[in-house]
Every structure is written in structure tokens, then in C-alpha cells.
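In: got a sequence here, can you build the structure:
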Amino acid sequence: MSSKKTISTKNNLKVLFEDNHLLIVNKRAGDIVQGDKTGDKPLSEVAKEYIAEKYNKPGAVYLGVVHRLDRPTSGVVVFARTSKALSRLNKLFAERETEKTYWALVKNKPSTDSGTLIHYLKRNPKQNKSYSHVKEVPSSKKGILHYQVIKELDNYFLLEINLETGRHHQIRSQLSAIGCPIKGDLKYGFDRSNKDASIHLHARELTFVHPVRKEKLTIIAPLPQDPLWNACD
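Out: Just a heads-up that it's a prediction; the model follows:
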């Protein structure tokens, strides 16, 4: 599924936190974090323009991409403003010393109100898709997530998901494997797309230790503005 293009500018950048070392933003569905083959302007470049103007930096602005979110997904994205912060954050993320919480809206209720999903995910690069298997298969990687139903709407269920591993399309693939594809996610089995090509998956909260100050940071990203997400707040 190709996401509908949104125009990113420094004026519509949704900044959640910033200091000399970090810039944390609330990514909109449709924005890409880093440049890709589409040639669309990535969020990283928009963030550089924002920093250059706000802090009157005439030269090249340093900004490191720490992690990514899928294009149709919204929520917390962390950038590093110094190489020291980037290397330390890369280590934190690689060693899973972060707490990542996502919210997802699904049509079908899981068989239990809370649980742990363990699958072996195999990526198909040509399809840009990951398949979840119950047993290990060649070239697969183990994926673990924990979920809880936190709200029931008229036609959808809101799940809170905590990732234990960070695999390609992990949440999308694992929820699809248990018959609970995310609203709007045609690639993983939902019956129709959202009008704006988003999916109802939001990186809601991220907790980690500040790479320089060594203080614990918890960042919460407000939900996108649409009737369904509004009903979840």
C-alpha cells in the first residue's frame, strides 16, 4: 500500500521534546522518517530546517536518525542532535533498553483480553512485508509483544501493545496472524484502506534514559485527529 503524500514543513512539525542533544517529534501518518526511493522529503530534513531556523544555524545541521516508524504509522520519533547522543541512543535501542508502547485499533477482538504473542517473522523484501510463523523457519527472527485490550468502541477494539523485540512490521504482522489486522492496513489483511492511506497504529509512548543527562524520559505522543482516535482519548 502506498501512503497518500503529506507535505511536511518546519511549520507543521509537531515537537514533543527538544534540548541540545535530542529532538523528539510526533510523526504524522504519511510522513517518511528518512529518505527513500520515492524521493519525498523526509521528516529528518524537515527537522533540520526547523533547527537551522530556530537556532539561527547558517551551516549544515547535524541530525541523526535513531529509529524509524512505518510511513502509514504515527507517533513518537527520536532524532539525535549530536554524534555522542546518536551513538548512545543507538546502543540503548539495540540493547532493548527502551520501553515502547503502541496503540492499535482492530476490528476483531483477540481471544483473550491480554496476552503475549510469540512468532517467527520472515521478511520478504520484494513485497516489503513480514510473515509471522508459529514455528521457526529459515531466515526468520523471533518476535515478542505483549498486548491488552484497553477500550471497546462500537466497531473496534483499542489495544495497548508493548514491544519486547523490534522486527520489521512486527505489530502489523503479528496482529494479522491472530486474526486482528489493524484498521486500514490492507497489506496485512484489513478489508479496506483508510481514506488518507494511514493505518490506525500509533507509537504512543517511549521511555528511555537521556543519553547525556542520564535522566529517565517518558514521551507521550497525542493521538492523530480523527473521529476514531478521538473516541480513544
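
In: can we go C-alpha only for contacts and neighbour counts from here?
Out: OK.

In: if I pick the spatially most central residue of the chain, what's in contact with it?
Out: Nearest residue to the geometric centre of the chain (CA atoms, centre = their mean): residue 69, 3.7 Å. Residue 69 is in contact with 32, 33, 75, 77, counting by CA atoms under 8 Å, 6 or more residues apart in numbering.

In: what about the second one, distance to residue 71?
Out: The gap separating residue 33 from residue 71 is 8 Å, by CA to CA, to the nearest Å.

In: tell me which of those two has more neighbours.
Out: Applying other CA atoms under 10 Å to residue 33 and residue 71 shows that residue 33 carries more neighbours, namely 25 against 21.

In: so what's the more buried one up against?
Out: Listed by CA under 8 Å, 6+ apart, the contact partners of residue 33 are 42, 43, 44, 65, 68, 69, 71.

In: and residue 117, by the same measure?
Out: The neighbours of residue 117, taking CA under 8 Å, 6+ apart as the test, are 143, 144, 145, 146, 147, 174.

In: where exactly do the strands run in the protein?
Out: With DSSP state E, the ranges of strands along the chain come out as 15-18, 22-27, 64-65, 74-80, 99-106, 114-124, 129-133, 141-152, 157-163, 201-209, 216-220.

In: the structure of the following sequence is requested for comparison with the preceding one:
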Amino acid sequence: MEPKEQPGPREDELFEHHKFVASPGQEPLRVDKFLMNFIENATRSKIQQAAKDGHIWVNDAEVKQNYRVKAGDEVKVMFEHPPYEFLLTPEEIPLDTVYEDDSLLVVNKPAGMVVHPGHGNYSGTLINALLYHIDHLPANQNERPGLVHRIDKDTSGLLVIAKTETAMTHLAKQFFDKTTEREYIALVWGDVQQDSGTITGHIDRNPKNRLQMQVFPEGDHGKEAVTHYKVLERLGYVTLVSCRLETGRTHQIRVHLKYIGHTLFNDARYGGDKILKGTTFTKYRQFVENAFKILPRQALHAKTLGFIHPATGEPMRFNSDLPEDMASCIEKWRHYAKHRS
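Out: Predicted structure coming up:
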């Protein structure tokens, strides 16, 4: 099967991520199997999907996954976004530094800032800022400089950054061993019935919506996830809660709270940007819409971060105040709840 001809401009829109030239002794081999031999951590299903999406090219023309690579063929993997290493550009972006020494840095990330570059977010990230302020950050297992953990774009709060290889290894082990302290403050829809509790349930991608995560209570998919919560304040149709993470899965708090019927306030990805509780009165609808404007993101803040210092062995514990948008929204609900009762 010969490569299918494609118009030139299509290639100009793509970025080359991998290029391999088949050796003179290469026996005919399906391109998906060929690439499996060269790309570390690649799965055959991902390679086949890339081919279906038109991202596998041989001799400058798009091919399907069953194309057989021959001696001398030039095989490329092309994507719409630049390779990750091209995105690691230092940018002069201010950092809200809570603590810094020779081993590590603790920053208070604002809502709206992406932690690391990726599809659709090629600049303005925390990593771009860190590379400007710090030389020679160590890379984690995903080749991301300094990152030990991360929080979502529209979640605010504390992150620890490793400045040395020793710090990276030591801190990563603490997160893996679940010995760190991580407390988040969340505003959720509804009146949470129990004053405190623990939410368990494996978390994995939602098979019907790949942008969402989902709880699999039987544990047949995903990874174990454990969230401990405590009610801080009941505000009528919403509740302010503290969440302590035992594990750190993608969207864990957002997914676990939705799972027990209490979606984060204004969490658009999980439906929290709709009026989920309350009355049908026009004035109430206007009140909630105004609250959405005050807090135009999910109501989640990484408030407390604790760990053992990788060099000194001393316990470290940091706290951050609620950002203005979240504090103002909570105060608005307090005022509403007071005058409603």
C-alpha cells in the first residue's frame, strides 16, 4: 500500500515530533509496529489513533497504520502542537513566591495559570515563569522541569517546586508514599449532610467524554483515589468544605465531590456552572449569575501544603489565604444565607 498524496499546506500546519529512517536491512513491517520499536512509552493503540488522525507520515505523505515500512523509508510523527522541548521557553512572568531556598521553591499559583505547556497552552505557564527565574531545574519522569505535583489551571494555591535532583527524588517519594499534607478549600452545591467523611473510588477518564474524569466505584478502571472532607460552613444552597488528599489523581476533588452529589460551584467541566440547587425565583437566579461573575472558575483553592524538607529533614508547612474572587463569592453567599434564614 503506497502513501496517500496530500496537499503541501497540510504539512506546513503540523510539527515534527519524531523522525526515523528505516535501515537498509529493514524487512517490510507495519508502520505501527515499526514505531513501537522506536518511541518510548508509546502504545500501539495511541500510534494507531495518530495514524487515523493523519499524524503518521512516510516519505512526506500521510499513511494509515497498516502501511508497511520498507528499507530507506523516512517515517515522521506529526502533530498540530510543537514538541514539548520547544515549548520550554523562559518568560518574564511574576511569581508569588511563598518560600525559597537552595533546594526548593513554594509558590502560590493564581487561578487561570496553566502549570506546564501543552496542547492549546504553549506560553504563559508556570514552567515558563520558573525557567526565567531559576537556572537548571531538574526534570521529573515526564521531562517537566521542577514539577513534583500540579494543580488545575483554574484552581489557585500552593505548589512545591524542586530545584535539585535530590529534592526532586525526595519530594516525589513523599507524594508517592502519601506522607505530604494537602488541604483544599472548596465551595460546593448543596447542603452536605455529614459533617465529615471519606470519599473513595477509583478515578479514570470518562469513556464518553475524554475531557472529564469519572469515579469507578468497583475499582475495575483507573487508580485508587481517597479524599477526606470536613464541612466548614453551611450557607444554604452551597457548603464550604475542607478536603484533604490522600492520593493525587487528576481532577480528584472535583470528581469525588460530584460523585457524592456536590459539584463544585461554577465548575463548568462538571456542570457546576448551572444553578443546581435553590429556588426558581428570578431574583435568586440573578444572585447566582452575579456570584458566577465574581468567581468565573471552579471554587477550589489549594490552601495548605506540608512536607519534609529534602535537605534538612525538617517538617515544612505553608498556608495561603483564599484569593479575592473566591473570598468575595463566599461572603456573598454568607450574606444571602443570613438574610434567607
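
In: okay if I get the contacts of residue 117 of the first structure as a markdown table plus distance to residue 86 of the first structure and neighbour count?
Out: Below are the contacts of residue 117 of the first structure laid out as a markdown table (distance: CA to CA, whole Å; neighbours: other CA atoms under 10 Å):
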| residue | distance to residue 86 of the first structure | neighbour count |
| --- | --- | --- |
| 143 | 25 | 23 |
| 144 | 26 | 20 |
| 145 | 26 | 19 |
| 146 | 28 | 17 |
| 147 | 30 | 23 |
| 174 | 30 | 25 |
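
In: which one of the residues you listed is nearest residue 180 of the first structure?
Out: Lowest distance from residue 180 of the first structure to those (CA to CA) belongs to residue 174, with 8.6 Å.

In: which residues does whichever residue in the second structure pairs up with the closest one contact?
Out: Counting by TM-score structural alignment, residue 174 of the first structure lines up with residue 256 in the second structure. For residue 256 of the second structure, the contacting residues are 199, 200, 201, 215, 227, by CA under 8 Å, 6+ apart.

In: which residue in the first structure aligns with the fourth one?
Out: Aligned against the first structure by TM-score structural alignment, residue 215 of the second structure finds its counterpart in residue 132.

In: can you check the third one too?
Out: Under the alignment defined by TM-score structural alignment, residue 201 of the second structure corresponds to residue 119 in the first structure.

In: OK, contacts around residue 139 of the first structure?
Out: residue 122.

In: how far away is it from residue 124 of the first structure?
Out: Per CA to CA, residue 139 of the first structure is found 10 Å from residue 124 of the first structure.

In: grab the nearest non-local neighbour of residue 129 of the first structure.
Out: Counting by CA to CA, 6 or more residues apart in numbering, residue 123 is the residue found nearest to residue 129 of the first structure once chain neighbours are left out, at 5.8 Å.

In: thought the one you found was touching residue 131?
Out: Yes. Using CA atoms under 8 Å, residue 123 of the first structure is in contact with residue 131, at 6.3 Å.

In: what residues are up against the closest residue to residue 214 of the second structure other than its chain neighbours?
Out: Counting by CA to CA, 6+ apart, residue 206 is the residue found nearest to residue 214 of the second structure once chain neighbours are left out, at 5.1 Å. Contacts for residue 206 of the second structure were tallied using CA under 8 Å, 6+ apart; they are 212, 213, 214.

In: out of those residues, who's the most crowded?
Out: Using other CA under 10 Å as the neighbour criterion, residue 214 leads the contacts of residue 206 of the second structure with 25 neighbours.

In: show me what contacts it?
Out: The contact partners of residue 214 of the second structure, by CA under 8 Å, 6+ apart, come to 203, 204, 205, 206, 255.

In: could you redo the last one with a cut-off of 10 Å?
Out: Neighbouring residues of residue 214 of the second structure by CA atoms under 10 Å, 6 or more residues apart in numbering: 201-208, 221-222, 250-252, 254-256, 258-259.

In: ditto for residue 180 of the first structure
Out: Contacts for residue 180 of the first structure (CA under 10 Å, 6+ apart) come out as 105-111, 157, 172-174, 188-190.

In: ok, and these in the second structure?
Out: For the contacts of residue 180 of the first structure, the contacts that persist in the second structure are 105, 106, 107, 108, 109, 110, 157, 172, 173, 174, 190, with contact defined as both residues aligned by TM-score structural alignment, their matches' CA atoms under 10 Å.
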